[in-house]
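Q: could you work out the structure for the sequence below:
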Amino acid sequence: MTSPSFPAGDASPAATWPVPALARRMAAFVYEGVLLFGVLMIAGYLYSSLTQMRHALQGTIGLQLFLFVVLGIYFVWFWSHGGQTVAMKAWHVRLLDAAGRPVSQARAAARYLLSWLWFAPALFAAHAAGLKGGSIFGVMLAGVLAYAALARLNPQRQFWHDMVCGTRLVDVRPARAAA
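A: So this is what the prediction gives:
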């Protein structure tokens, strides 16, 4: 079963398209994390092989920057080529601009950078508090849930980084066939 395709010339405003429920968007978020574990594992192995990294604490800044770029390439490419990552396809969610058109690479890159607001405040708070280990996970979970809850304050139920970037997540579930 495939998602319906939308003609490039469709000029209908994206505001008229249904917005996926927050629970579906969060399910896609979690599924994306599971898929990205594999992507980051392969990228980390590639980096450590190419740089001949012999110790886990050697070159961590370089590894972090490399993985940040790998994630950026992953998201920007998928969002600007069809508007859906693998997880978004599974949950029938698509990214469009405010006019209902596919997202440009520049807009996708801006969205990628701003989407780090899911994690940045929680990571900063954990670092400032000197937290270690499992405590960081708890702070991250609370931060992600708080950021997701902010979408309820928006009348269109969009995330903050989508409002700033002029993008929208829309529901693209295929229409059910009449019985």
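Q: drop to CA atoms for contacts and neighbour counts, all remaining ones
A: Noted.
Q: pull out the buried residues from the biggest helix by length in the chain.
A: Ranked by residue count and defined by DSSP state H, the top helix of the chain is helix 22-50. By neighbour count on 16 or more other Cα atoms under 10 Å, the buried set for helix 22-50 is 22, 25-28, 31-32, 40, 43-44, 47-48.
Q: could you also give me the structure for this second sequence? I'd like to compare it with the first:
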Amino acid sequence: MTQQPPPTSFTDLPFAGVGKRLAALLYDLLILAGLLMVYGFLAMMVTSVFGGLECRPDQLDYNPCVSGPLLQVGMVLVVAGYYVWSWRGAGQTIGMRAWRLMVASPEGVQLSWKQCAIRALVAPVSLAMFGAGYFWGLTRKDRASWHDLASDSQVRQLPKRGKK
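A: Next up, the predicted model:
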């Protein structure tokens, strides 16, 4: 059995499969849950101190502090910010690092802000359609999902690190 030489560039890496991409997404959901809890706590503190809202925990009524469009927009911005920051900075989210996945342009170049924004807008649609945008990759040789196609990006599988 012959060993293949290690890949020398991003374009030599294999395309990431749907299963690993969904596993990375699940891993990222744990990170996002923590970020949203911190955001929710800070938003509740700010709105109760500066907004004059009165939370009534004795009556189990938190609606004045945890509802409203401002909180919801903030939560969307936290989620989008996590992905855009990760994709733009390192080409990987924490979940993608765990599964050795990387996103970049087809040439292997770091994604632009525009590409990251397009991915962040289309990825929820891919998921909301019962995962159809992700499972679309099963029908393609390059395993591209809807948000990959829309943003002109690719997700590749990084090699395992060799033991020293």
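Q: just give the TM-score of the two.
A: Here the TM-score for the pair of chains, by TM-score structural alignment, normalised by the length of structure 2, is 0.78; 146 aligned residues with a Cα RMSD of 2.4 Å.
Q: could you pull out the helices for structure 1?
A: 22-50, 60-80, 86-90, 105-114, 120-129, 134-149, 160-165.
Q: what residues in structure 2 pair up with the first one?
A: Alignment of helix 22-50 of structure 1 against structure 2: residues 18-46, by TM-score structural alignment.
Q: centre of the chain to that stretch, how far?
A: Between the centre of stretch 18-46 of structure 2 and the centre of its chain there are 9 Å (Cα atoms, centre = their mean, to the nearest Å).
Q: in CSV, list the buried residues of helix 22-50 of structure 1 along with distance to R94 of structure 1.
A: As requested, these are exported to CSV (distance: Cα to Cα, whole Å):
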residue, distance to R94 of structure 1
L22, 14
R25, 10
M26, 14
A27, 14
A28, 11
Y31, 15
E32, 14
L40, 23
A43, 26
G44, 28
Y47, 31
S48, 34
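Q: and L96 of structure 1, which of the helices of structure 1 is closest to it?
A: Taking Cα to Cα, helix 60-80 is the member of these nearest to L96 of structure 1, at 8.6 Å.
Q: orientation of the closest one relative to helix 22-50 in degrees?
A: Counting by axes from the mean of the first three to the mean of the last three Cα atoms, to 10 degrees, helix 60-80 of structure 1 lies at 130 degrees to helix 22-50.
Q: after superposition, how close is helix 60-80 of structure 1 to structure 2?
A: With mean Cα distance after the TM-score superposition for structure 1, helix 60-80 of structure 1 departs from structure 2 by a mean of 1.1 Å once superposed.
Q: so where is that helix in structure 2?
A: Against structure 2, helix 60-80 of structure 1 falls on residues 68-88 (TM-score structural alignment).
Q: which residues are contacting the matching stretch?
A: Contact with stretch 68-88 of structure 2 is made by 32, 35-36, 39-40, 43, 92-94, 103, 110-113, 116-117, 120, as judged by Cα atoms under 8 Å, 6 or more residues apart in numbering.
Q: how about stretch 129-147 of structure 2?
A: 15-18, 118-120, 122-123, 125-127, 154-155.
Q: quick check: closest non-adjacent residue to V125 of structure 2.
A: With sequence-adjacent residues excluded and distances taken as Cα to Cα, 6 or more residues apart in numbering, V125 of structure 2 is closest to G133, at 7.3 Å.
Q: counterpart of the one you found over in structure 1?
A: G133 of structure 2 maps onto Y147 in structure 1, by TM-score structural alignment.
Q: run a quick neighbour tally on its match.
A: 18 (other Cα atoms under 10 Å).
Q: and which of the contacts of stretch 129-147 of structure 2 is nearest A98 of structure 2?
A: Of all the contacts of stretch 129-147 of structure 2, the one with the least separation from A98 of structure 2 (Cα to Cα) is A16, at 13.2 Å.
Q: my read: the closest one touches Q157, true?
A: Yes. Contact criterion Cα atoms under 8 Å: A16 of structure 2 and Q157 qualify, at 4.9 Å.
Q: tell me, what's touching those two both at once?
A: L101.
Q: could you dump the helices of structure 1 to JSON lines with distance to A178 of structure 1?
A: Compiled in JSON lines, the helices of structure 1 are given as follows (distance: least, Cα to Cα, whole Å):
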{"stretch": "helix 22-50", "distance to A178 of structure 1": "24"}
{"stretch": "helix 60-80", "distance to A178 of structure 1": "32"}
{"stretch": "helix 86-90", "distance to A178 of structure 1": "22"}
{"stretch": "helix 105-114", "distance to A178 of structure 1": "37"}
{"stretch": "helix 120-129", "distance to A178 of structure 1": "46"}
{"stretch": "helix 134-149", "distance to A178 of structure 1": "35"}
{"stretch": "helix 160-165", "distance to A178 of structure 1": "34"}
